[in-house]
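Q: Mind looking at a prediction? Sequence and model below.
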Amino acid sequence: MATDQFTHLHLHTQYSLLDGAIRVKDLFPKVKDLGMNTVAVTDHGNMFGAIDLYTEAKAHDVKLIFGCETYVAATDRHDRTNRRNYHLILLAQNEVGYKNLSFLNSKGYLEGFYYNPRIDKQILKDHSDGLIGTSACLGGEIAQTLEKNGVAAAEEMAKEYASLFAPGDFYLELMPTRTNEQETLNGELVRMGRKLGIPLVATNDCHYVNRVDAAAHEVLMAIQ
């Protein structure tokens, strides 16, 4: 696949606090160097970098897709007895989607903050217009359900997430991470997608720009 046909849709910058090691000033030159003209940024639980990212993207003639890796409460966003949450990628398709993404981020802090800024499925369903959802990483609810409760339960969870979005706007997310857990998940998601008619998307869960930056990322992770 030519690089101009690929867009990173799961990426963490310095605004993914103590997790993302991609500096905004380094991101867009790298995108251009790779022959890409579009990139999504999906920082953890926030859109703090929106203005900074937009300004830099425009300066480098790169189309920025606003996104966020949200935290979905295991129960209700108002529940302060259960800190369990699951990762979910949200991407804005248009202005309506951007406004809904901003709204959900705000509600995560104002109403759902408990260790992390959390939303829940009901508020997501009510404000999913213009948004694309993807199943995220091993921390996503579909992946966690597969690990803990098996294939049938994971399929039901995938159908539930798909129902929160407009038809065709929820994707099962495949990653080339070479771990046994991720490879097993990838295989199950491919099978699940074919069975349930849910489309697939390939991402890379980027946390740093160059291979040599891996050590710096490890330091950030150690500070957490």
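A: Happy to help now that I have it.

Q: switch to C-alpha atoms for all contacts and neighbour counts from now on
A: Noted.

Q: Val201 is in contact with Val190, correct?
A: No. Val190 lies out of contact with Val201 (CA atoms under 8 Å); the separation is 9.9 Å.

Q: So those two - more neighbours on which side?
A: Val190 (17 against 14; other CA atoms under 10 Å).

Q: For that one, which non-adjacent residue is closest in space?
A: Spatial nearest neighbour of Val190, excluding adjacent residues (CA to CA, 6 or more residues apart in numbering): Leu200 at 7.2 Å.

Q: To what extent is that neighbour buried, counted in neighbours?
A: By other CA under 10 Å, the residues close to Leu200 number 19.

Q: Touching, it and Leu172? I think so.
A: Yes. Using CA under 8 Å, Leu200 is in contact with Leu172, at 4.8 Å.

Q: which neighbours do the two share?
A: Common contact partners of Leu200 and Leu172 (CA atoms under 8 Å, 6 or more residues apart in numbering): Leu189, Gly193.

Q: Quick check, Ile65 in contact with Asp43.
A: No. Ile65 is not in contact with Asp43 according to CA under 8 Å; the separation is 11.8 Å.

Q: Among those two, which residue is more densely surrounded?
A: Between Ile65 and Asp43, counted using other CA under 10 Å, Asp43 has the larger neighbour count: 26 against 22.

Q: try this one next to it:
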Amino acid sequence: MSFVHLHTHSSYSLLDGLSNVRSLAARASELNMPALALTDHGAMYGVVEFFHACNEVNINPILGMETYMAARNMSDREAQHDSKSSHLLLLAENQTGYQNLLKIATASQLQGFYHKPRIDHDFLSSHAEGIICTTGCLSGEIPRALLSGNTKRAHE
């Protein structure tokens, strides 16, 4: 049975990732992983280098990002409501998904930036084709709801 990391940060995830994309691909190859995802925080700066590094060591690259979800609307900028964001992991399933991820990354920087590059549920819904979405990490909406005992909110 093969194992594939679907939630991987590189040095392009500022203050979170340490490894460069070439060393990530090389290590995945050493461990005989068939594929590896790159899901840096709020950006896709490393995907081209990652794509080439994976191809050089015969690893299938999975391109993605861990996006920040605005608490309300991505254009809202009120400190009391909008300084907190949740995380969501997005993976490109195909070329359309990759193009949508690029649109999401761009909009999060240019339209949604407030402390961090953010999007909202409406924007994600309108750019969801070809994207696989997971809860990401403990900073996701579903894990936060479950950890606080709010199973109703988690199901919503």
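A: Received it, and whenever you're ready, just let me know what you need. The model shown is predicted, which means the values in this text are computed figures rather than measured ones.

Q: picking that back up, just give me the match in structure 2 for the residue nearest to Val190 of structure 1.
A: Under the alignment (TM-score structural alignment), Leu200 of structure 1 pairs with nothing in structure 2.

Q: Leu200 of structure 1: what's it in contact with?
A: Tyr171, Leu172, Glu173, Leu174, Leu189, Val190, Gly193 are the contacts of Leu200 of structure 1 under CA under 8 Å, 6+ apart.

Q: Look at the last one and say how many residues are nearby.
A: Just to be clear, that refers to Gly193 of structure 1. So Gly193 of structure 1, with other CA under 10 Å, has 18 neighbours.

Q: Next SSE downstream of the one helix or strand it maps to?
A: In this assignment (DSSP states H and E), Gly193 of structure 1 forms part of helix 180-196. Downstream of helix 180-196 of structure 1, the first helix or strand assigned by DSSP H and E is strand 200-202.

Q: quick one, longest strand in structure 1?
A: What stands out as the longest strand in structure 1, according to DSSP state E, is strand 63-73.

Q: which residue numbers in structure 2 go with that one?
A: Counting by TM-score structural alignment, strand 63-73 of structure 1 lines up with residues 60-70 of structure 2.

Q: how big is the offset of the matching stretch relative to structure 1?
A: Stretch 60-70 of structure 2, aligned to structure 1 and superposed, deviates on average by 0.4 Å (mean CA distance after the TM-score superposition for structure 1).

Q: which residues sit against that stretch?
A: 6, 34-44, 47, 50-51, 54-55, 82, 84-92, 98, 101, 105, 112, 116-121, 136.

Q: Buried members of those into PyMOL, please.
A: Selecting the buried subset of the contacts of stretch 60-70 of structure 2 in PyMOL, with 16 or more other CA atoms under 10 Å as the burial test, is done by:
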select buried, resi 6+34+35+36+37+38+39+40+41+42+43+44+47+50+51+54+82+85+86+87+88+89+90+91+92+98+101+105+112+116+117+118+119+120+136
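
Q: For Glu78 of structure 2, see how far away the residue nearest the centre of structure 2 is.
A: Taking CA atoms, centre = their mean, the centroid of structure 2 lies closest to Glu66, which sits 1.8 Å from it. With distances taken as CA to CA, to the nearest Å, Glu66 of structure 2 is found 23 Å from Glu78 of structure 2.

Q: would you list every one of the strands in structure 1?
A: With DSSP E as the criterion, structure 1 has strands at 38-41, 63-73, 85-92, 118-119, 131-134, 170-174, 200-202.

Q: Minimum distance to Asp19 of structure 1: which of these has it?
A: strand 63-73 (12.3 Å; CA to CA).

Q: mind listing what's buried in that closest one?
A: Leu64, Ile65, Phe66, Gly67, Cys68, Glu69, Thr70, Tyr71, Val72, Ala73.

Q: next one: stretch 154-161 of structure 1
A: Ala154, Glu155, Met157, Ala158, Lys159, Tyr161.
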